[in-house]
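K.L.:
Make a model of this:
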Amino acid sequence: MKQLLILGCLFISLGLIGQSEEETEIKNTINSFFSSFHAQDSVGMTSVVSKNVVLQTIGANKQRQQVLRQENFNDLIHAITSIPDSIKFEEKLLDYSIQVDGPMANAWTPYEFWLNNTFSHCGVNSFQLFKQEGQWKIIYLIDTRRREGCANQP
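P.N.:
Okay, here's the model as predicted:
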């Protein structure tokens, strides 16, 4: 009986280690995306997303109504790589909440966005990822953007 209990604990701990490794791989994929984002590296950004990646954002329009906008990944790449060297930008991820079910994962990452060392806005990224041929790829990214209710709001 004692051996059965020890064996059961071993299997449970192995399951937790495997899950932790998956979460680490997912976090590394997201970190790689943002490292490339900050370096304005289009090749690096493209390497961690699916060729059919879907991008959306939720934020207020000029009338202060919340709207959902579809974005094109190539437009994002062009916008990021076109930022002049005189402008410093940084998206700081504040936390990760990752859920995995086999080859599918979701990562929820609250963030702050800084422009020239000045707080700009905050929100949450929600990543959907797919593990294909041993590699986690971002297949869907939606974010929220707001200026109110942020921890570092002036």
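K.L.:
contacts and neighbour counts: CA atoms only from here.
P.N.:
Noted.
K.L.:
continuing past whichever strand in the chain runs longest, what's the next helix or strand?
P.N.:
When the chain is parsed with DSSP state E, its longest strand is strand 118-132. Using DSSP states H and E, the helix or strand that directly follows strand 118-132 along the chain is strand 135-144.
K.L.:
before we move on, back to that, identify all contacting residues around the longest strand of the chain.
P.N.:
26, 103-114, 136-148, 150, 152-154 (C-alpha atoms under 8 Å, 6 or more residues apart in numbering).
K.L.:
Pull out the buried residues from it.
P.N.:
Using 16 or more other C-alpha atoms under 10 Å as the test for burial, strand 118-132 gives 119-131.
K.L.:
this one next, for a side-by-side:
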Amino acid sequence: MASSAPTKTPSKDQGRPAQRQTTTSLPDEVQILNVVNKFLGCINKKDRFTMLSLVLTSGAATLIRRGAPVHLSLEAVVNRIPVDSKVDMDEQIYNSTVHVDGELGVAWTPYVFYEDGRLNHTGTNIFNLWKMKDRGWVITGIADIAREVDDKAFDAFGEKEAWEKAQEPKDEQSAGGKA
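P.N.:
The predicted model follows:
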């Protein structure tokens, strides 16, 4: 993938040798995937603070769950991470595609999501990013679709009740769950 980002290394007249590439000297596509991977890595670490530093909190997310969209701010998405949970959560992306147009970037990232080492669900994320002058690439929007593996999917996010309710016949739901 081509990048228009110039390589920045200290010059000899600055009195110090070049050490390693800075974040800004990496191609934009690599920088974007670094942000996405850092964000997803924070799920397992349950590190909301770092996650918030990687997003515009007023940005938007659309999560497709059981065929229905859930619209949230990115701050609300981050706050869904169950920091007190002992469940090991690991979202792994693969075959990612990144496109960049100046300060606008998008990453298409199919994924698998594991809980305590067991496959929980699969899906695809679409991350929209903006390259800010003072912060670098930040996530401004997320679209996510998740496909359940079984009835235990989404337990880590406290959605088991909603899943069970969705499995009830429609007439039971309208009657308050009583047949």
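K.L.:
how big's the offset between the longest strand of structure 1 and structure 2?
P.N.:
Once fitted to structure 2, strand 118-132 of structure 1 is off its aligned match by 0.6 Å on average (mean C-alpha distance after the TM-score superposition for structure 1).
K.L.:
State the distance from the equivalent of Val49 of structure 1 over in structure 2 to Ile139 of structure 2.
P.N.:
Using TM-score structural alignment, the equivalent of Val49 of structure 1 in structure 2 is Val55. According to C-alpha to C-alpha, to the nearest Å, Val55 of structure 2 stands 4 Å off from Ile139 of structure 2.
K.L.:
Over to Asp171 of structure 2?
P.N.:
Taking C-alpha to C-alpha, one finds Asp171 of structure 2 at 41 Å from Ile139 of structure 2.
K.L.:
Between Val55 and Ile139 of structure 2, which is the more surrounded one?
P.N.:
Set side by side, Val55 of structure 2 and Ile139 show more neighbours around Ile139, with 26 against 23, by other C-alpha atoms under 10 Å.
K.L.:
tilt between the lengthiest helix in structure 1 and strand 135-144?
P.N.:
Longest helix in structure 1, counting residues (DSSP state H): helix 2-39. Relative orientation of helix 2-39 of structure 1 and strand 135-144, computed by axes from the mean of the first three to the mean of the last three C-alpha atoms, to 10 degrees: 60 degrees.
K.L.:
Near Ile30 of structure 1, how many other residues are there?
P.N.:
There are 24 residues near Ile30 of structure 1, going by other C-alpha under 10 Å.
K.L.:
counterpart of it in structure 2?
P.N.:
Using TM-score structural alignment, the partner of Ile30 of structure 1 in structure 2 is Val36.
K.L.:
check contacts around its match.
P.N.:
By C-alpha under 8 Å, 6+ apart, the contact list for Val36 of structure 2 reads Phe127.
K.L.:
distance of it from Val55 of structure 2?
P.N.:
Distance from Val36 of structure 2 to Val55 of structure 2, by C-alpha to C-alpha: 10 Å.
K.L.:
Next: Gln173 of structure 2.
P.N.:
With C-alpha to C-alpha as the criterion, Gln173 of structure 2 and Val55 of structure 2 are 37 Å apart.
K.L.:
Ok, Leu63 of structure 2 next?
P.N.:
Leu63 of structure 2 sits 16 Å away from Val55 of structure 2, taking C-alpha to C-alpha as the criterion.
K.L.:
same deal with Thr97 of structure 2?
P.N.:
Computed as C-alpha to C-alpha, the Thr97 of structure 2 to Val55 of structure 2 distance reads 20 Å.
K.L.:
Pick out the residue nearest the middle of structure 2.
P.N.:
For structure 2, the residue nearest the mean C-alpha position is Leu40 (5.2 Å; C-alpha atoms, centre = their mean).
K.L.:
how about that residue, what does it touch?
P.N.:
90-92.
K.L.:
try Ala2 of structure 2
P.N.:
Ala2 of structure 2 neighbours (C-alpha under 8 Å, 6+ apart): Pro27.
K.L.:
what lines up against it once you look at structure 1?
P.N.:
Match for Ala2 of structure 2 (TM-score structural alignment): Leu16.
K.L.:
quick one: that match and Arg146 of structure 1, what's the gap?
P.N.:
In terms of C-alpha to C-alpha, Leu16 of structure 1 sits 36 Å off from Arg146 of structure 1.
K.L.:
and if you look at Cys122 of structure 1?
P.N.:
According to C-alpha to C-alpha, Cys122 of structure 1 and Arg146 of structure 1 sit 6 Å apart.
K.L.:
That'll do, ta.
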